[in-house]
Each structure stands twice: as C-alpha cells, then as structure tokens.
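S.K.: Here is a sequence with its predicted model. Questions after.
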Amino acid sequence: MAHKKSLHRFLTQRFTFLFISLSIIYVFVVGFINLNAMDDTTSYYMQYEAQVLSEYYQKEDDILEFDKGIKEYYWGIDKLPKLYKEFLDKRSLDENIMMLLETDSHFIYILPYNAANLPETFVVVHLFDKSAHSYSEKKLHIQLSILFSIALLVVMYFVLQTNRQVSLQVSSLKKWVRFLNIDNINSASLPKSLKFDELIQIASVVSLSYQQQQQLNTKKQAVLKREQAFLSSLSHELRTPISIISAACALLEKRNALSDKDKKALIKLSHANDNMKRLTETLLQLWRNQPTSEKITQISLGDLLAYEIKESQVNSSIVEVTHNNIKSFQGHKTHVSIVMSNLIRNAHQYTTTGKIHIKLDGYVLIISNQFDNDLHTHTNESFGFGIGLYIVKKICTDNNWMIQTDTTNFIFSVKIQFKNQTII
C-alpha cells in the first residue's frame, strides 16, 4: 500500500501554498496600483509643499528651487509662464485642486493653492519627463504582467492537481465499493491505491462489515440446509402414515362385512385423515415459503362455513351463527377451509360455558367464545390459543387478509376480512 497521508493534512498543505501564492500576487497588485497611482501621491506632496512654502516665503522673496526642471513655484497666476497661463485660462480655476497638462515631452501637474492668510495664490508645478516615465512604466507593466501570469498558472496548476489527486482517491474507493462481492471474501481486501488515512479508515469499516456479512451468509446457508433437511424428513414422516391410513381406509371401504357402526367410524376416520393430509400440505408450504399449487376458485363463504361447522362435529346447541349479506369471492379454497376449521375447533376446545358466536357479514368473519378464568393467562401470548391460531395468522398474512384478535371480559374473538385473490 502507498505511503499513508492524512487527507486533511494534504489539503491544508495545498491550500496554505495557495494562500501564500495569492498573498504574493496581492502584494504585487498593491505595488502595481501604488506605482500607477502617481496622481494621488503627487497631489499629496504638492499640497504639502504649497502649504509649507507659502507660509515660509513672502511674496517678494525668491523661492529656491531644489529640483530644477522638476519642481517650480510661483506667487500669483500672472507670474506663470505663458504655457501654464494659457492652460489655466481655458479652464475654470479651481484653487487647491491639482490639474494635469500634457505636452509632447512632459506630464505637468499644476496646483493653484490658496489659503485665508495668503496675499495671493501660490502655484506649485511638478514636471515629469514623458519618455523616461513611459519607458519605466511599460517595463514595469511587462514585468508585472509576466509575474502575474506565472503566479496564476502556478495557482491553477496546484488547484487542478489537488482536485485530481483527491478525485482519483475518491474514485478508487468508489470503484472498489462498487465491485465488492459478498460471495468472494478476497474482494473485501483494501485497495492498494488509497493513501489518505480518512479513506483507508472508511474502506476498513466497509471491508469489516462485508466480512461480517459473509460470515452471516455462511451461517445462514448452513441453517437453510439444516432446515431443508429437516423439512424433507418431516415431510416423509408426516406423509407416510397418512398414505398408509388412506390406503387402509380405501381397502376397508371395499369390504361389505362392515357393520353400520364400523362404517360410521370409517367415514369419520377418512374425514380426519383428509383433514390431516390437507393441513400437512399447507403447513409444509407455509414453512417452506412456497406458493400453494391450488388454483384460485370462486368460493361461497356461507356454504363453506356451514360445511366446516358440520365437519367439526361441534354440538349445534352451543353454536350460534348469524348471516348478513353473504358474498362469494375468489381465493384458495383450502386456505379458507383451514382458517375456518381451525377457528371453530379452537373455539370449541376452549369453551366450557356459554356459546360459540359465529357472524358472517359480507367478506368479514367473526368467531368469538367465552373461556374460563384459568385460561386467561394464555390470551396474553402473541398467538392466542394453541398452534391453530398461529396457522390461521400465517395463512391470512400470506393471502393479505386482515386478521384481528381481541380479549374482553373473558371473551376471545377473531375477526377476519377476506379479499379477492389475483388469478395468475
């Protein structure tokens, strides 16, 4: 792996260099502005000279010229040379305001200065050689322009390089994450191209989570294999005795020597065996999360409810059935049958006093029963009374039927709202 470096430190170094570069450019720009602000500095010095010299010299005194050919001083406008007077005559005379006269050879700055205690206007003149000033100014312009251009290119290069390096690192991390494969443990190894600590830490966390996910997947696969083996064994163990009983019932039905009592017992045994077979197939499908192979048919809820009440062999004296707006709907008949039979058997099993109330209103089925106080603790369990209600809830969930349970004053009730299934 490449030498590690903090992304924060890398960006700090880069932007520190950028700040220093911009500061240098700023200094050059300020210097350039100051050099080109000759009018401002000249005006200041001319005002200063006018104030000092006008106070020091009298009108009759000869004023010494320290920079001959560069600076000139005059008492009164009428004492000015013809060139200066003609220039001022063409303009409105604004005292204490500097004016610029440009000739072929010079830049001439003229300041008419006046104050309350002065007998006459004091004029200060500064002259600058045009050729010398122009040459130095152009030379300075060229030098500063080159320096500015180089500085800006360096700054742009560092900005682009910084962006490129950070982008490449982030891109490497993104590409590595995209091609991570939970099924391949080698894909979780850290990419060697990363060199920033922050990105390496992120990659380490992602790699660790993928390795943990791989371990969980391995355990999950092992559990699934054991579950499949168990379901296969359970399927065999359940279906074998059912098949034997079905075969025995079929042989007994062919015998004519059976008494009426034995025939009734055989019919009861056959019904019980068919219910067991149907329940076993449904349970296996639910446990395997497999869709039922049964086709969707039109179901009359009223007829099917009457059939399940009869098949449950519950004493009719304790069952009170109320019908209202009976409807038919499309669904898996086996599932509806198992739901009804389990709820009826549960109600009968846990009812010691009172009646079982069954109400069918449209697509809504409500079954309620009164139970003993001793069984009250069982109603706090998540699945109510026994495995029968668990199966009912599982079937309702898989078919998107609404199911609600309620316990009030030792009366347990289950409400189911059936919905039409889509025919595939």
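M.R.: Happy to help now that I have it.
S.K.: Please make it C-alpha for all contacts and neighbour counts, starting now.
M.R.: Noted.
S.K.: which helices and strands sit right next to the strand or helix carrying Trp176?
M.R.: Per DSSP states H and E: Trp176 is located in helix 130-178. Secondary-structure packing of helix 130-178 (3 or more CA pairs under 8 Å, 6 or more residues apart in numbering; DSSP states H and E): helix 7-35, strand 106-113, helix 197-254.
S.K.: and it, how far from the chain's centre?
M.R.: Taking CA atoms, centre = their mean, to the nearest Å, the mean C-alpha location of helix 130-178 is offset from the chain mean by 36 Å.
S.K.: One more: stretch 391-408?
M.R.: 35 Å.
S.K.: Okay, buried residues for that stretch please.
M.R.: 391-396, 399, 401, 403, 405, 407 (16 or more other CA atoms under 10 Å).
S.K.: Just those: which are in strands?
M.R.: Taking DSSP state E as the definition of strands, the buried residues of stretch 391-408 contribute 403, 405, 407.
S.K.: Excluding chain neighbours, what is closest to the second one?
M.R.: Spatial nearest neighbour of Thr405, excluding adjacent residues (CA to CA, 6 or more residues apart in numbering): Val414 at 4.6 Å.
S.K.: then this one, side by side with the first:
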Amino acid sequence: MQKTTNRITRRIVLVFLIFGVVLTLMLGLSFVAAFKSVEQCMIDELLDAELQHYRSEIENTLAQQSYHSRTTSIYFAPLAAPSLLPEHVRHLSQGTHDLEYKNHNFRVLVKDIGEKRYVVKFDGTSIHERESEFIHLVWIYSITILIIALLIGWKASHQIISPIKQLANQIITFKNKPGALLDLSQFNDDEIGFLAKEIQHYHEQLQQMLIREKEFARNVSHELRTPVTSISLATQILAMKKNLSSEEYNRIQRIQRAVDEMSELIETFLMLARGSDKSSRDNYVVSEVGPIVRKVIEQQRVWLGNKPVEVIVKEKGHLNVSAPSGVISVLIANLVRNAFLYTERGIAEVVITPNKVTITDTGIGFDSSTQTQIFNHHAKAGLRDANINKVRGFGLPIVQRICEYYNWKVSFESKVGQGTRFTVRFDSELA
C-alpha cells in the first residue's frame, strides 16, 4: 500500500510540476513578447516624431545633410544621390530596420519624402541592456513560481493521500481482527469519508453473512451427526449377528465405511466452519499419512468397479502431519476418488514422500480452459464424448479449502487423454 500511495503522490506532484512549467513558460514568453512589441512601437513612434520635428524646425536652419543628438542621428540626401548617405545605412530600403553597427544596436527609419530620402537612426543599446535585465528578471520570477508550484503540489498530495493511507491501514487490520470496525472519526465528511462509511457498511454485511454461514454449517453438521450415529450403531449391531453370509457382511462393512467417511466429512465441515484458528491447529495431534492413505484406498475401491485399473501405493518416506486424521482422510479421499472415477484403464498411483503426497492417474484429464476452473464447483471435463457428462472436480473445492486452512499447497498437472497428477505439499516441520 505504501508503494501505491507513493505513486499517487508522485502523480499529483508531477501534475503540479507540469502545470507550473507550462504556466511559467506562457507567462515568461508573454511578458517578453509584450515588452518587445511595446518597445518597438514606442521607438518607431519616436523615430517618426523626430523626423517630423527635424523637417519642421531644424532642416532649414542647417547647412549639413545630417543631424546628431545624444541618441538620434538624422541623414538625408537626394533620391538621385544615395551615395551621400553614410555607407552603413545606404543599402536600407524604406521602413524600419534593426541595425547593429560598431557594437551598438540601432533602430533605423528610412523614409522618402518628395525628392529626398531621410534616415533616422536611434541608438537603443541602453534599452537592449535593460531588456536583457528584464528577461532575466522574468525567468527568475518564473523559476520562483515553479518552485512554489512544486511545494504546493507536494503539500496538497500529502493532504490528499493522508486520509487514504489512514483508511488503507485500518482496512489492513481487518485481516488480523475480523470483528474490527473503522474509526470513522478520523475522516471528514467528504468523498474519503463516504468511501470509509461504505466500506464499513460492506464489512459489517460481510461479517454478518459469514456468521450466518458458519452457524448454518455448524447446525447442519450437528443435525447430521444424529442419523449418522444411528446408522453406525445399526451397522455394528448387524455385524454382530451370527450366521451372516460373506456377501451380507461385506455390504455391512461397506455401509460402515461410508458412515465413517461421512463422520469424517462432518468433522471437517465443522472445523472449516469455525474458521482459521492457529492455536487450535497447533494443538492437533500428529497423524501418520501412510496408514490413512491405505485405509482411504480400500474405502474408495468401490468407485473402480470392474475397471482394469492397477492401484499402486509407494511410500518413499514417513510423512507426519499436524492435523486430525479425519481431515487428512477427507483430503486424500477426494483426490483418490477423482482418480478412480475418471480412470477407465491403466494405473492410479499414490506416492508418499517426507513432505508431500502425489496422486497420479491415466484417466481422461482435462483441457486448459477447464484447468482454470478446476477448483470451482461447476468445473467439467473437457471431453467431446456426449455420453460422458459427469462433473469433473468432485470434492476439489473441499480439498482447496482444507489446504488453505492449514497453509498447505495443492497443485496439479493434466493433459486430455493422458491423465492427471495432483500434489499436496504439507508443512515440512514435522516430516
């Protein structure tokens, strides 16, 4: 979250920086252009006024063909004899010109009146020096405005981001304190405050929904215990009867295995309904996975029927897991059941190592589009056979929930027509 808010802060500062640069450039160039325009207009008017004054009052009293004051020089000559004019202004046409001569900057007016050409030359060197000073001053003020814009942007960004950071930090506490509430007093009655209220409202609704779901799961699981217990007692009584045929005894044992599996599933649902509780997880006894796997395989063989599938169990090391044996049984049973259900021929192999269990089959597999939804309830096999419409992924959402609860990792690889491999990695501290 810190990186995100820093990026937002940089964006706000960058916007103010760009705005400041554009503003200072526009103002600076506008001031300089306006100054130059006004300067030229004033000098041109001065040149014309000097020429008019010279012709009306001075020209007839002077015998020379030139006139000089501190800043202005006036020359005239017949149109037929332009060579009488100074060489540096002789080539100029009618109009106003900028002329640099002997390290001085001049503004020159050339005008033909009657049979004479008049040249009025104004020395604007001092004005150009003042112009340079003015331009430097404009850029100094522009840089100052730019610095002020940066400071305002930095201050504004922190004022804008501060309530967002507070809101984000409070939301982060929800991870460790599910019942926590936002401290709305820290937020003003603005957009951030409105967002905080909406998040608080949504969080409360979510908490109520989770509570209702947990209560429902507990109630359903408790209600299921009574009939399951009754069935278990009935099967035990039936198994104690004398003169049972082997077929009858096998059926009773199958019912008992199903009851045991249902009991384990109910206990798992109750555990998941209670939510994550690290202390309760740490207090579980250590269960050995190998015997559980062998028991589960015998329970799930019913799904193989008479299919030519070879079941292989390889134990390459002892795997001990801190979790109830019933939870491990439900986890393995769902994966083994999948392998048995969707393998028509070939092998179904379970490999146990000191930190993981791998279940591999040579079944139908599933395509890449189905793989993205494999842990959803409605994922289906990517098959073209219209006669096979079974739901693929039976029990996989339960597998994922159990792994999330215990911080285990479940992964898979699958190819259509070649089979599937599921791998569950357990905590290695007890392996």
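M.R.: On my side now, so go ahead. Keep in mind it's a predicted model, so treat the numbers as computed, not measured.
S.K.: ok, so of the buried residues of stretch 391-408 of the first structure, who is nearest Cys249 of the first structure?
M.R.: Distance to Cys249 of the first structure across those (CA to CA) is lowest for Ile391, with 27.5 Å.
S.K.: what ranges do the strands span in the stretch 201-350 of the second structure?
M.R.: Assigned by DSSP state E, counting those that start in this stretch, the strands in the stretch 201-350 of the second structure fall at 286-288, 309-315, 320-322, 346-353.
S.K.: Next, the angle from the helix or strand that the longest one is followed by to strand 346-353.
M.R.: So the one you mean is strand 346-353 of the second structure. Once strand 346-353 of the second structure ends, the next helix or strand along the chain (criterion: DSSP H and E) is strand 356-361. Put simply, strand 356-361 of the second structure runs at 180 degrees to strand 346-353, going by axes from the mean of the first three to the mean of the last three CA atoms, to 10 degrees.
S.K.: Check which residues of strand 356-361 of the second structure are buried.
M.R.: Neighbour count says strand 356-361 of the second structure has 356-361 buried, by 16+ other CA under 10 Å.
S.K.: what two of those residues are the furthest from one another?
M.R.: Lys356 and Asp361 (16.7 Å).
S.K.: Tell me the residue in the second structure aligned with Ser204 of the first structure.
M.R.: Using TM-score structural alignment as the criterion, Ser204 of the first structure maps onto Lys197 of the second structure.
S.K.: What is the burial count for its match?
M.R.: Lys197 of the second structure has 16 neighbours, counted by other CA atoms under 10 Å.
S.K.: Not counting sequence-adjacent ones, nearest residue to it?
M.R.: The shortest distance from Lys197 of the second structure to any non-neighbouring residue, by CA to CA, 6+ apart, is to Leu184 (7.2 Å).
S.K.: roughly how far apart are the one you found and His158 of the second structure?
M.R.: Using CA to CA, to the nearest Å, Leu184 of the second structure is found at 20 Å from His158 of the second structure.
S.K.: These two - which one has more neighbours?
M.R.: Between Leu184 of the second structure and His158, His158 has the larger neighbour count (other CA under 10 Å), namely 19 against 14.
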